[in-house]
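Participant: Provided below are the primary sequence and the corresponding predicted coordinates.
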Amino acid sequence: MTHTANNLIPAPGKFRSALAVAGAFLESLDYVSDYPLNRIERLERVVAQLKEELRQRT
């Protein structure tokens, strides 16, 4: 009986490492959600620059 009770108690550091994994996962979600926006903003700047170059040539 005590053997099964001991299995329910996690080893030291397991909870902390689980929190670290969850934190890393949440940070990666933040990066993934920002990535497309950063790409779109960069493309918008390039298009604006190309428009300006065309306007100067005409």
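Facilitator: Good, I have the coordinates.
Participant: C-alpha from now on. contacts and neighbour counts both.
Facilitator: Fine.
Participant: From the contact counts, what lies against the top helix by length along the chain?
Facilitator: The longest helix of the chain (DSSP state H) is helix 14-57. Where contact means 3 or more C-alpha pairs under 8 Å, 6 or more residues apart in numbering; DSSP states H and E, helix 14-57 is not packed against any helix or strand.
Participant: also this one, for the comparison:
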Amino acid sequence: MPYTTEEGGRLNNFAREPKVYTAEPPTKNEQRNYIFLGIGAVVLLGSLMFVAVSVSSVG
């Protein structure tokens, strides 16, 4: 664990704060990838729901 030294030589074991940076908006390529990932997630969840409903109704 990193320690910081205060004035007078005292050690402080509080966490160091990370550097702050501003987030950049996604590029067109990243936006397209997010759309494809969202569509894939919807298809996956839809197919899982279909399988769950079809298995539970068999009986």
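Facilitator: Great, that's in hand. None of these values were measured; they are calculated from a predicted model.
Participant: can you give me how far the longest helix of structure 1 is from the chain middle?
Facilitator: Relative to the chain's own centre, helix 14-57 of structure 1 is displaced by 9 Å; criterion: C-alpha atoms, centre = their mean, to the nearest Å.
Participant: Now check structure 1 for the residue matching residue 43 of structure 2.
Facilitator: Aligned by TM-score structural alignment, residue 43 of structure 2 pairs with residue 40 of structure 1.
Participant: Next, count neighbours for that match.
Facilitator: For residue 40 of structure 1, the number of neighbouring residues by other C-alpha atoms under 10 Å comes to 11.
Participant: how far away is it from residue 47 of structure 1?
Facilitator: 10 Å (C-alpha to C-alpha, to the nearest Å).
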